[in-house]
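A.B. asks: Here is my input; please provide its structure:
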Amino acid sequence: MPPIKQVQVTFDCAEPGRLARFWCEVLGYVLPAPPEEFSSWEEYEDALPPEERDAWAACVDPSGAGPRLFFQRVPEGKVVKNRLHLDVRTGTGLVGEERLAVLEAECARLVALGGARVRLLPANDEDESCLVMQDVEGNEFCLD
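C.D. replies: So this is what the prediction gives:
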């Protein structure tokens, strides 16, 4: 059996395009190129029947190193805590006040994009501090 080469992370959501744009900003990802016959995603969306518009979106790591993120519209809203979340590794290798300053600066940037700060998990004997946040649709993630 050949090894798995790639992983895609899929989000169920209400507004795929909005969520994809948020995560592009968070991670430095980009929207993939639109289908060949269209010059933009807007042109592609305009060609669809109204009920099929904004049904899905994706964002990709321009370096090709990170997983593709896929966002699909579903009819039901989010009702419970995520069983899976992303850790955005902004403070890797940093400790103490230096780490907190980097996490707080990134938190402020993401709040300006529509994210929400939930709580700070302070450092303890085993782990450094991290910030729990929510994206524009309430999905939890950590600034780590």
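
A.B. asks: can we go C-alpha only for contacts and neighbour counts from here?
C.D. replies: Fine.

A.B. asks: Residue nearest the middle of the chain, spatially speaking?
C.D. replies: Per C-alpha atoms, centre = their mean, the C-alpha nearest to the average position across the chain is that of residue 23, at 3.5 Å.

A.B. asks: Hmm, residue 29 and that one touching each other?
C.D. replies: Yes - the pair residue 23 and residue 29 qualifies as a contact (C-alpha atoms under 8 Å) at a distance of 7.2 Å.

A.B. asks: what touches both of the two?
C.D. replies: Shared contacts of residue 23 and residue 29 (C-alpha atoms under 8 Å, 6 or more residues apart in numbering): residue 59.

A.B. asks: Let me know the distance separating residue 34 from residue 55.
C.D. replies: Here residue 34 is placed at a distance of 14 Å from residue 55 (C-alpha to C-alpha, to the nearest Å).

A.B. asks: er, residue 131 I mean
C.D. replies: Plainly put, residue 131 is 31 Å away from residue 55 if you go by C-alpha to C-alpha.

A.B. asks: So which residues of this structure form strands?
C.D. replies: Residue ranges of the strands in the chain, as given by DSSP state E, are 8-13, 56-59, 68-73, 86-88, 116-121, 130-134, 140-143.

A.B. asks: could you pull out the helices for the protein?
C.D. replies: Applying DSSP state H to the chain gives helices spanning 16-27, 41-47, 96-112.

A.B. asks: to compare against the first, here's another:
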Amino acid sequence: MARDIQITFDCADPAGLAAFWSEALGYQVQAPPPGFATWDQALDAWGVPPERRNDASAAVDPKGAGPRLFFQRVPEGKTAKNRVHLDLRAAPGLGGDERMAALETEASRLVAHGAVRVERQDPAPPLGAGHIVMTDPEGNEFCLD
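C.D. replies: Modelled structure (predicted):
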């Protein structure tokens, strides 16, 4: 049986990471519930105090095909390398110099939105295609592949 999945990020700034990953993936921050024009209106109606308004956020695929990303505030910071990470397929079907140029372009775009470039792994034939290791604004690793 197929299941819907959600990918959850523990973080310090849910709204900030939802905005970053929306930009990175072509997602959008999840719209407020029906009957509310904004999240602030919904949170006001529910009596959520201002200091709790960035406890959670979500990003969704506008086409409905990809998983929902959920961001929840936690008190502790990131302490070790992620055991699971996302690969952003930024150069599908491309090879060699053309592939790496496309990855470099995407890396620059994401750095402008708060990502950090960690290292570039150049193609290593026969199996390697090359990729760029990055982190999101809170240090979560991901690869441009």
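
A.B. asks: of residue 34 and residue 55 of the first structure, who's got more company?
C.D. replies: It is residue 55, of residue 34 of the first structure and residue 55, that has more neighbours when counted by other C-alpha atoms under 10 Å, with 17 against 14.

A.B. asks: so what's the aligned residue in the first structure for residue 5 of the second structure closest to, chain neighbours aside?
C.D. replies: By TM-score structural alignment, residue 5 of the second structure lines up with residue 7 in the first structure. Sequence neighbours aside, residue 67 is the residue nearest to residue 7 of the first structure in space, at 5.6 Å (criterion: C-alpha to C-alpha, 6 or more residues apart in numbering).

A.B. asks: For the one you found, list the residues it contacts.
C.D. replies: Here residue 67 of the first structure is in contact with 6-9, 60-61 (criterion: C-alpha under 8 Å, 6+ apart).

A.B. asks: same question, residue 59 of the second structure
C.D. replies: Residues in contact with residue 59 of the second structure, defined by C-alpha under 8 Å, 6+ apart, are 18-19, 21-22, 27-30, 68-70.

A.B. asks: Those residues: which two are farthest apart?
C.D. replies: The distance between the two most remote of those (C-alpha to C-alpha) is 13.2 Å, for 19 and 68.

A.B. asks: Just confirm residue 107 of the second structure contacts residue 117, I think it does.
C.D. replies: Yes - using C-alpha under 8 Å, residue 107 of the second structure is in contact with residue 117, at 7.1 Å.

A.B. asks: what is in contact with those two at once?
C.D. replies: 132, 134.

A.B. asks: out of everything not next to it in sequence, what's closest to the counterpart of residue 110 of the second structure in the first structure?
C.D. replies: With TM-score structural alignment defining the correspondence, residue 110 of the second structure maps onto residue 110 in the first structure. Leaving aside its sequence neighbours, residue 110 of the first structure sits nearest to residue 26 (C-alpha to C-alpha, 6+ apart; 6.8 Å).

A.B. asks: Could you count how many residues lie near the one you found?
C.D. replies: Residues contacting residue 26 of the first structure under the criterion other C-alpha under 10 Å number 16.

A.B. asks: Trace the residue nearest to the centre of the first structure over to the second structure, please.
C.D. replies: Aligned by TM-score structural alignment, residue 23 of the first structure pairs with residue 21 of the second structure.

A.B. asks: Tell me how far that match lies from residue 41 of the second structure.
C.D. replies: 24 Å.

A.B. asks: picking that back up, deepest of the helices of the first structure, which one?
C.D. replies: By mean neighbour count, with neighbours taken as mean count of other C-alpha atoms under 10 Å, helix 16-27 ranks first of those at a mean of 19.

A.B. asks: What is the mean deviation of that one from its aligned residues in the second structure?
C.D. replies: Following the fit onto the second structure, the mean deviation recorded for helix 16-27 of the first structure is 0.3 Å by mean C-alpha distance after the TM-score superposition for the first structure.

A.B. asks: Thank you, goodbye.
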